[in-house]
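Visitor: Following is a predicted model, sequence given first.
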Amino acid sequence: MKSRNAVAWRAVASLLAGLAGRMAHAHAGLPETSNIAIRRGHPQDFFVGTTFGAVISRDSGQTWRWVCPDAMGYGGWRPEAYLWRETGDILAATGSALLHSPDEGCSWRTHPFFKSTWVTGLAAHPTDDRVFYAVTGRPGIANGVYRSEDGGETWAATPLLREGLELNAVRVSPVDPRRLYASGVANSQLVLLRSDDAGLTWQEFPHALPELLRPYALTVVAVDPAAVDVVWTRVSAQGYTHLLRSEDGGRTLTQVSVLDDTFINMDLSADGATAWVGTLNYFFRGPSTGPLEKRPLPTGNACVLRDGETLYGCGSTWLHDWALARSTDQGSTWQHIFGLYEIQGTQLCPRGTPVRDLCPARWPQLAEQLGAPLYPDGGVEEPPPPPDAGAPDAGTPDAGTADAGTPDAGGPPEEPPPAPKASGCGATAGTSVPLLLLLLSSLLPWRRGARRPHQ
């Protein structure tokens, strides 16, 4: 298995060399996983963001189905993370719109409250499933922190709302949910902001970082699960990612590690003593005070999520077979959960929902690219109806989709942000991706219809 992966990847690398200058790095724009969400209170339910939409499992990872990006309607900006409520609602900030699915991923809409701005970050209360915080960062207008107390249905601005402020992330302390951290730029200065009262008042800490040459994108990435004043940020400078830690609630920052790669995300052990960091090509582990050690796996497309004592990680199917794995020994060894070639068709949704109406026609082409079964169950299934449910009313528009005839009915923001730069998994010159995928399809025939036992 490994040898065939290696041969395939060497062939792709050779093709990349021939296309130098026309393509970005990062796995040649191949389909990849990118983030992991577990439904609150339902550890058997996974929602995994990908470079080609998302995949969902409702049976602890035994079967996986696809949610196509067309049905989600997020355009060129993919969410960096999804939040899955116990009620079944899924929310995500894209850097442009705020996405909301009220029915476990079958229908999607962009929230009309934020239609004139860009939602750049989203965070959930650690215990109250109704409370969310969002930050905005559209240049030229007032930006700030917003709070929802009804699961993301309605939003209200906190007192932190002004022009000259562009925010990129928000985090809530697991120790004390009244403690909030936000980050971004205020009047051209890198800033970390802190609230001790759930957003009613804020302290602002500028960070010039004189030891770095032209630092940018200071972003809060984690809050210690055991110490309310310990917060983690990252900043970019000269092509490197600098991981910084504060032990005084954001007033001062101390460098923990310098990563020669693009940061994806990080997580911490329950006691805050161990840190795991995923980057575009590597996976790191070490004491929370540093240094961090590069681990042998995953060897590409790494992301991380800790759930209790279990660690989940994204990986590259094209490099080591699995796209998602779990570890019960803090990342020393990994157990395969699924590879992209194991996706079993589209998400099972009722007729009349965007996923059911749009995704099945798109699946055969993606299945060919991934070496996945077309429809192993014989076709596009319908989910079982709820007890005593009548037939759906074909004349009633879906509550989770925008009415195309109504202006501003949850559509994308006016004047959306420019398309992301060619970086991260999946960034390539547009005409090169099909060629690479066709090459992989021919090089990896062993994947077609292949199934492997779950460990």
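Guide: Cool, got the structure.
Visitor: make it CA atoms for all contacts and neighbour counts henceforth
Guide: OK.
Visitor: Could you tell me the end-to-end distance of stretch 268-285?
Guide: 10 Å (C-alpha to C-alpha, to the nearest Å).
Visitor: in the stretch 51-200 of the chain, which spans are strands?
Guide: With DSSP state E, counting those that start in this stretch as the criterion, the stretch 51-200 of the chain has strands at 53-57, 65-67, 83-84, 90-93, 98-101, 109-110, 119-124, 132-136, 143-148, 156-162, 165-172, 180-186, 189-195.
Visitor: Alongside the first one, take a look at this:
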Amino acid sequence: MRTLRLLPAALAASVLFAPQSASANGRFPLADQLVVDPSDPSHLVLRTTYGIVQSTNGGSSWSWTCESAVGYGGTQDPAIGVLADGTILAGIFEGLAVSHDRGCSWAFAAAPLESEYTIDVSVHRDDPSQAVAITSTGKGDNGFHVILAETKDNGATWSQAGNAILSDLIALTVDVTPSMPERVYASGLVGKALAPALERTDNRGMSWTRTYLDAAYAKGVPFIAGIDPTNPDRVYLRLSGTTADNTMPLDRLLVSDDGAATFKEVYAGEGDLLGFALSPDGKRVVIGGPKDGIRIADAVDLVFEKVSSVYTRCLTWTAAGLYACGNEFQDGFTVGLSNDEGKTFKPIYHLKDICPLECPAGAKSPEACEQSWPGIAATLGIEPPACGIVGPTTSSASSGGASASSGGGGDEGGCGCRLGSSPREEAVIASIACGLGLGLARRARRRRASR
């Protein structure tokens, strides 16, 4: 995202329609979001650059589902959520993909999310059978279609919650307040100036109040990092930006204690701050990034201490401990679990620890992923016998991207943009580029996303 604000519309359009392979995304194998099932802590769902990876036994073994089975491809990184009955949500450019059988089959949610760019999802802490999703669909010269949708039945049905947000907002993230579910926060960029702003509703979307960040942060991109589990007014915000000369990433952590009316800076990163987590009681705060490692603080004073040098891509804190996404070749794990607040980690997932998801006969995902698996296996160094497969792998097959016939991505699925340095920045690029007068792409996507 960092360089996009410098791009003229013509260049954004050329990036959008640049040819890309629809069968491989060619990215370095990394994991960057881990979600723990709210009803089954042994069920872990991991977003990676090569698809969705799951464990149903706390990390002892892992299964893989390709991007095309979910319905996306290219360089998209879906926003993942897991509901009370194990239903998985994946917010992508084509809509909201939903799986009620732990990934064996996927379908897009109907209206009001049909063919809408579902940029983020948030599952209720108090009742995880409920969740919200926010859209950020470009409408060309008419701005963006930004609505809050909600489910109260584990993703079986969805309805619009309240009223749409003003169309000058490019929505980026959404979060339900754990201790006050009627209050929802959303972040985004406003207008041609791409001014960072927060939206807040106290009545489930019936009315929205907008707050702009101070002028000192006018060039940043705001992502809601978390909300205190007991204090609805405390909001943590990651502000993605660059150094003064626009050459290097530089993220900041901001905090508000007045319901997003004002923010103060509590930490300036050395680079991207891609990881953030609160302890289950909200009393400890942990942040991290590839350059910053892992740093932890008391929520009272927010004085951060470095406890690890893990190449941090994600952080998730549950009663089981602190999970971190790392770099396999630097940290010796792709996902690790710490029981000492990030000082040390036990590896629970290595790149080679996956096999294709096993499903009942007739399930759609295994068939969709069959051609992708040899390329994934070759890339990650997995020998076929490890998964009970007889025969050699070949790197000539797809490495996990979607094919045009699958409803996944390629250049259309992710808008063909690869300028950001983290998953959420990629989403910003897609949203902005596809909304700046590029209605043709949206119309084409609606046709292709029809099911």
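Guide: Ah, there it is. Bear in mind the structure is a predicted one, so any value in this text is a computation, not a measurement.
Visitor: What lines up with T211 of structure 2 in structure 1?
Guide: Using TM-score structural alignment, the partner of T211 of structure 2 in structure 1 is F205.
Visitor: Give me the three-state assignment for that match.
Guide: Under DSSP: H, G, I helix; E, B strand; the rest coil, F205 of structure 1 falls in the strand class.
Visitor: What number of residues are in the vicinity of it?
Guide: F205 of structure 1: 17 surrounding residues under other C-alpha atoms under 10 Å.
Visitor: Columns mean neighbour count and distance to Y216 of structure 1 on top of the strands of the stretch 51-200 of structure 1, output as TSV?
Guide: Shown next, in TSV, are the strands of the stretch 51-200 of structure 1 (neighbours: other C-alpha atoms under 10 Å; distance: least, C-alpha to C-alpha, whole Å):
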stretch	mean neighbour count	distance to Y216 of structure 1
strand 53-57	22	29
strand 65-67	24	34
strand 83-84	24	27
strand 90-93	26	21
strand 98-101	25	24
strand 109-110	27	29
strand 119-124	26	16
strand 132-136	27	17
strand 143-148	22	19
strand 156-162	15	21
strand 165-172	26	12
strand 180-186	24	9
strand 189-195	22	7
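Visitor: okay, those in a markdown table with distance to A17 of structure 1 next?
Guide: A markdown table is the format used below for those (distance: least, C-alpha to C-alpha, whole Å):
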| stretch | distance to A17 of structure 1 |
| --- | --- |
| strand 53-57 | 28 |
| strand 65-67 | 32 |
| strand 83-84 | 38 |
| strand 90-93 | 35 |
| strand 98-101 | 37 |
| strand 109-110 | 40 |
| strand 119-124 | 35 |
| strand 132-136 | 39 |
| strand 143-148 | 43 |
| strand 156-162 | 47 |
| strand 165-172 | 35 |
| strand 180-186 | 37 |
| strand 189-195 | 38 |
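Visitor: G424 of structure 1 is nearest to which of these?
Guide: strand 53-57 (15.0 Å; C-alpha to C-alpha).
Visitor: For the closest one, give the aligned segment of structure 2 as residue numbers.
Guide: The aligned range for strand 53-57 of structure 1 is 51-55, by TM-score structural alignment.
Visitor: what's the average per-residue distance for the matching stretch once overlaid on structure 1?
Guide: Once fitted to structure 1, stretch 51-55 of structure 2 is off its aligned match by 1.2 Å on average (mean C-alpha distance after the TM-score superposition for structure 1).
Visitor: For that stretch, which outside residues touch it?
Guide: Contacting residues not belonging to stretch 51-55 of structure 2 are listed as 42-47, 61-67, 354, 400 [C-alpha atoms under 8 Å, 6 or more residues apart in numbering].
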